[in-house]
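Chemist: got a sequence here, can you build the structure:
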Amino acid sequence: MATAAARAAIGDSEFDRDTAAVPRPGEPGTYDIDLSAGWMIISALNGGYLLAVLGRALREALPHHDPLTITAHYLTASQPGPAVVRTETVRSGRTMSTGQASLFQRDEDGQDVERLRVIAGYGDLDALPDDVRTSATPPPMASYANSVSSHDTPGVSPLPGSAAILDRLDLRLDPATAGWAVGAPSGAGRMRGWLGLADGRDHDALSLLLAADSLPATAFDLGLKGWTPTLELTVHVRSRPAPGPLRVSLSTRNLAGGLLEEDGEIWDSADRLVAQSRQLARAPRG
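Modeler: The predicted structure follows:
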């Protein structure tokens, strides 16, 4: 468990401030939030950031603290500004609780529009058995020092519009999967990199939800350019991460019908597989 000092430091992070959900008086399970433009990518808010927003609201609403499995369906693009998260406790058991949540924003006509909907199972990561039987191994990749920061190639991007999120991340790509940034994609559909938060906050279960959608899209390594909107994202949190940067590995094996999947693995500094993800996205149309 994190110490009181560590938890206090986490609370001072920009990530925590920008995902904070304020309970609405007189409406149990309903939370108000001001979505921050600091997590924009192109013309919409990053899907991992939004997943963490709803993940935090569910943590407040449910009797258990840690997301073990969480699935989001993205219905319409979310924008910075006021939003409402409405949660529901579906089931509450001894070791796991299940809940769902939706995020709403007002449109130009003053109507509530549902942006995304989540269903999740929560538990206590510290109470899970410590038995590990796995054939998974950490991804082969360059060291942190020898990886490519987004600031190493200023102005090089296949995406027009905002990249504000990059200022909030310490993202360093494995050079073997960064060729697309200089016009030389490998065609393998892989993306690997080191990931931290720019303000030095250590990762926890909630920031793993952000990490699952923080690397550039594997579509870029396939030689495609343009926005790759997420339709559905599932994250399985397996353990609380050790301090230090994460290693994130994404791969796509099948692009068909204008859709592609991304399978993700997230490893911590102690070489543990702390989260897995799968995302279904629409291939760029450009």
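
Chemist: drop to CA atoms for contacts and neighbour counts, all remaining ones
Modeler: Will do.

Chemist: ranges for the helices of this protein?
Modeler: 4-11, 14-19, 47-61, 205-211 (DSSP state H).

Chemist: so which elements touch the longest one?
Modeler: It refers to helix 47-61. helix 14-19, strand 66-74, strand 81-92, strand 97-106, helix 205-211 (3 or more Cα pairs under 8 Å, 6 or more residues apart in numbering; DSSP states H and E).

Chemist: include mean neighbour count and distance to residue 248 when you put the ones you listed into CSV, please.
Modeler: CSV is the format used below for the helices and strands packed on helix 47-61 (neighbours: other Cα atoms under 10 Å; distance: least, Cα to Cα, whole Å):
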stretch, mean neighbour count, distance to residue 248
helix 14-19, 19, 19
strand 66-74, 22, 18
strand 81-92, 18, 28
strand 97-106, 21, 26
helix 205-211, 24, 8
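
Chemist: another one to check against the first:
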Amino acid sequence: MPEAASAQAIRAAIGDSEFDRDTALTAREPGVYDIDLSAGWTITNAVNGGYLLAVLGRALADALPHPDPFTVSAHYLTASQPGPAVVRTETVRTGRTLSTGQASLFQFDEQGNEVERIRVLASYGDLDSLPDDVRTTAAPPALPPMDQCFGPEDGPAPVDGSSEIAGRLMLKLDPSTLGWALGKPSGKGEMRGWFGLADGRDPDPLALLLAVDALPPTAFEMGLTGWVPTVELTVHIRCRPAPGPLRVSITTRNLAGGFLEEDAEVWDSAGRLVAQSRQLARVRL
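Modeler: Here you go, the predicted model:
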């Protein structure tokens, strides 16, 4: 078997993938963790917000008595950079089915002072204990087959360092939301695509925290360019995802005053709505 084909046939397991290694923390003392934020999850030198949410989500999973994030609300205070960081967690409340905690990620300025980058409040439970009853009017997004969608590898070579995260994702975007890449944005605040990790690792709840913030901003398809920093992001994890690629749909209905909302839905290979999110982001007009 050719080396490339052999590499593609080897899929990383949950717990033994680049994503797991790059979100791993070292406990310094109870509630305090050290991590070296990887440069592999950056966009123009700023660390991706979904990756940061997964880092904090992993810290809270260790600190709280329940294993799975149910709802996570994050405020992004300043942009995070690759390099050393400290995560501090606090248990707010523990109950029989849910526990609530908060976590903050800190880095250091040139004088060595701690700077808080992101603050999270989250409730955790056990996704495997949820009942199977589902009553919904939601439907998965209509996406073309994956081989009819396009990823970063189908476009021109990116500028070095412009989007390191692209090499760690399997991302195939719906052509109807790619007008911006051709200089012809549709004007609609929509972005849809297939999502996975490049090493083939199957999704889990922490990967869902990444998935809601991994597609290009809807602002691009609205004719805007440049960085679209997240101000606040809330994610609801609805069930444990089945193995296989995810379908992600993101929409924006209102851009006003230099801010827009992005509503995301994430669907698994079994056709279930596994995560929802809303974020407020800033755009530069």
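
Chemist: TM-score for this pair?
Modeler: With the length set by TM-score structural alignment, normalised by the length of structure 2, the two chains reach a TM-score of 0.94; 274 aligned residues with a Cα RMSD of 1.3 Å.

Chemist: hmm, back to that, just send the helices and strands packed on helix 47-61 of structure 1 back as JSON lines, with distance to residue 258 of structure 1 too.
Modeler: Formatted as JSON lines, these follow (distance: least, Cα to Cα, whole Å):
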{"stretch": "helix 14-19", "distance to residue 258 of structure 1": "32"}
{"stretch": "strand 66-74", "distance to residue 258 of structure 1": "17"}
{"stretch": "strand 81-92", "distance to residue 258 of structure 1": "31"}
{"stretch": "strand 97-106", "distance to residue 258 of structure 1": "27"}
{"stretch": "helix 205-211", "distance to residue 258 of structure 1": "25"}
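
Chemist: those: which one's closest to residue 142 of structure 1?
Modeler: Minimum separation from residue 142 of structure 1 across the helices and strands packed on helix 47-61 of structure 1 (Cα to Cα) falls at helix 205-211, 18.7 Å.

Chemist: burial count for residue 95 of structure 2?
Modeler: 11 (other Cα atoms under 10 Å).

Chemist: so what corresponds to it in structure 1?
Modeler: In structure 1, the residue equivalent to residue 95 of structure 2 is residue 93, according to TM-score structural alignment.

Chemist: check residue 35 of structure 2 too.
Modeler: Counting by TM-score structural alignment, residue 35 of structure 2 lines up with residue 33 in structure 1.

Chemist: quick one: contacts for its match?
Modeler: Counting by Cα atoms under 8 Å, 6 or more residues apart in numbering, residue 33 of structure 1 touches 19-22, 82-85.

Chemist: ok, now residue 272 of structure 2?
Modeler: Neighbouring residues of residue 272 of structure 2 by Cα under 8 Å, 6+ apart: 140, 241.

Chemist: measure it to residue 262 of structure 2 for me?
Modeler: In this structure, residue 272 of structure 2 and residue 262 of structure 2 are 20 Å apart, going by Cα to Cα, to the nearest Å.

Chemist: then residue 169 of structure 2?
Modeler: Counting by Cα to Cα, the gap from residue 169 of structure 2 to residue 262 of structure 2 is 20 Å.

Chemist: higher neighbour count, these two?
Modeler: Taking neighbours as other Cα under 10 Å, residue 169 of structure 2 and residue 262 compare with residue 262 leading, 26 against 21.

Chemist: so that one touches residue 251, yeah?
Modeler: Yes. Residue 262 of structure 2 lies in contact with residue 251 (Cα atoms under 8 Å); the separation is 5.6 Å.
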